[in-house]
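Student: following is a predicted model, sequence given first.
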Amino acid sequence: MLPPIPDAGAPPLVSPWLDVTQPLVDLFADAISDHQFIHVDPVRAASEGPFGGTIAHGFLVLSLLSKFAASVMQLPGEGEVGINYGFDKVRFLAPVPVGRRIRGRFTVAERTPRSGGTLVRFDAAVELEGIDRPAVSAEWLVLIFKEKNQ
């Protein structure tokens, strides 16, 4: 069983690594109808693109925060409902090449009582293996409510 969302100031929670594969990138491209060659055409991306090969969509990398968070904490916890409230800040700091590994790092920056629940602000990052700076940095907001029958 995973731990609940930690308190503000607790040590960061770090997810396992995830391989960024071309099929994953292609599936995301199909889902959002963004088939730019730097994402879906390895041959053309290698010869014409600025990154030496295909890269993951920034929004794919950002969306994986949910997967990474679910691997390290109960989000929401038992008897709770969580909704994505948005982001106060998102930065795409480094491209994520296909074939590399990424993981999520989460620190609770703040927990604020709200009507019927709690607003949790995470300092979140997606780390790219072997690179010092994160690929994505974000201030992620999640609203946690108790289930009505609780």
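Tutor: Structure's in. What do you need?

Student: going forward, measure contacts between C-alpha atoms and count neighbours the same way
Tutor: Noted.

Student: what about stretch 123-138, how long is it end to end?
Tutor: Length of stretch 123-138, first residue to last, C-alpha to C-alpha, to the nearest Å: 6 Å.

Student: measure the residue nearest to Asp7 when sequence neighbours are not counted to Phe145 for me?
Tutor: Across the structure, with C-alpha to C-alpha, 6 or more residues apart in numbering as the measure, the residue nearest Asp7 apart from its sequence neighbours is Val108 (6.3 Å). Taking C-alpha to C-alpha as the measure, Val108 and Phe145 are separated by 17 Å.

Student: centroid residue for this structure?
Tutor: Among the residues of the chain, the smallest C-alpha distance to the mean C-alpha position (C-alpha atoms, centre = their mean) belongs to Leu65, namely 1.9 Å.

Student: okay, one more to line up with it:
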Amino acid sequence: MAETIAPAALKDRIGEELGVSDWVTVDQAMIDTFAEATGDHQFIHVDPERAKLTPFGGTIAHGFLTLSLLPRLAAAADMPRPEGLKMGVNYGGNKVRFLVPVPSGSRVRGRFKLLELEEKRPGQWQQTQLFTVEIEGQDKPALIAEWISQFFV
């Protein structure tokens, strides 16, 4: 169970890595489901035979699938949670970079570093985190993003 922390005390953790998630497998079924949900059926994602002929050597996850794992990976990370949390919402991103593809069958995990935290109005906090998606066995991350969210206590 993750620790809970007063939002004002969380400000003392700016610049720190707050948590690392468990590993999650990105398999072909997940990629195919994402393709159905988004209508993005480019062959490098959904056609293993044609994808073998590309420099990737097989199918790869959509970049936006990798980004969309943020909530799942955050939930699987042992990060401190704000005391009295009522809800959280995405606000946007300052920067998103897809650095290397995620091959089908890979395991990924998220790292979360707190960059900024500000109380916008009483009980409404805005945080910016550096979100990094690592691929098991690879040195270079799949994705880095400065992601902004708000939470309400």
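Tutor: That came through fine. Since this is a predicted model, take the numbers as computed values, not measurements.

Student: just want to know which of Val108 and Phe145 of structure 1 has more residues nearby.
Tutor: Using other C-alpha atoms under 10 Å, the more surrounded residue of Val108 of structure 1 and Phe145 is Val108, with 22 against 19.

Student: picking up where we left off before, show the contacting residues for the residue nearest to the centre of structure 1.
Tutor: By C-alpha atoms under 8 Å, 6 or more residues apart in numbering, Leu65 of structure 1 lies in contact with 104, 124, 126.

Student: so which residues of structure 2 form strands?
Tutor: Using DSSP state E, the strands of structure 2 run over 4-5, 17-20, 24-26, 81-82, 87-98, 106-121, 124-135, 143-152.

Student: residues in structure 1 aligned with the third one?
Tutor: It stands for strand 24-26 of structure 2. Under TM-score structural alignment, strand 24-26 of structure 2 corresponds to residues 18-20 of structure 1.

Student: Gln129 of structure 2 pairs with which position in structure 1?
Tutor: Under TM-score structural alignment, Gln129 of structure 2 pairs with Phe122 in structure 1.

Student: measure how buried that match is and give me the count.
Tutor: Using other C-alpha under 10 Å, the number of residues around Phe122 of structure 1 comes to 21.

Student: in structure 2, what range does the longest helix seen in structure 1 match?
Tutor: Determined from DSSP state H, the single longest helix within structure 1 is helix 58-70. Under TM-score structural alignment, helix 58-70 of structure 1 corresponds to residues 63-75 of structure 2.

Student: residues of the matching stretch that come out buried?
Tutor: Buried residues in stretch 63-75 of structure 2, counting neighbours by 16 or more other C-alpha atoms under 10 Å, are found at 63, 65-67, 69-70, 73-74.

Student: can you check stretch 125-141 of structure 2 too?
Tutor: Applying a neighbour-count criterion of 16+ other C-alpha under 10 Å, the buried positions in stretch 125-141 of structure 2 are 125-136, 141.

Student: ok, now stretch 19-32 of structure 1?
Tutor: Burial within stretch 19-32 of structure 1, assessed by neighbour count using 16+ other C-alpha under 10 Å, is assigned to 20-22, 25-26, 28-29.

Student: got it, and stretch 139-149 of structure 1?
Tutor: For stretch 139-149 of structure 1, the neighbour count (16+ other C-alpha under 10 Å) marks 139-146 as buried.

Student: pull the distance from it to the chain's centre.
Tutor: Between the mean C-alpha point of stretch 139-149 of structure 1 and the mean C-alpha point of its chain there is a distance of 18 Å (C-alpha atoms, centre = their mean, to the nearest Å).

Student: next: stretch 100-111 of structure 1.
Tutor: What separates the centre of stretch 100-111 of structure 1 from the centre of its chain is 8 Å, taken as C-alpha atoms, centre = their mean.

Student: where does that stretch end up in structure 2?
Tutor: Against structure 2, the aligned range for stretch 100-111 of structure 1 is residues 106-117 (TM-score structural alignment).
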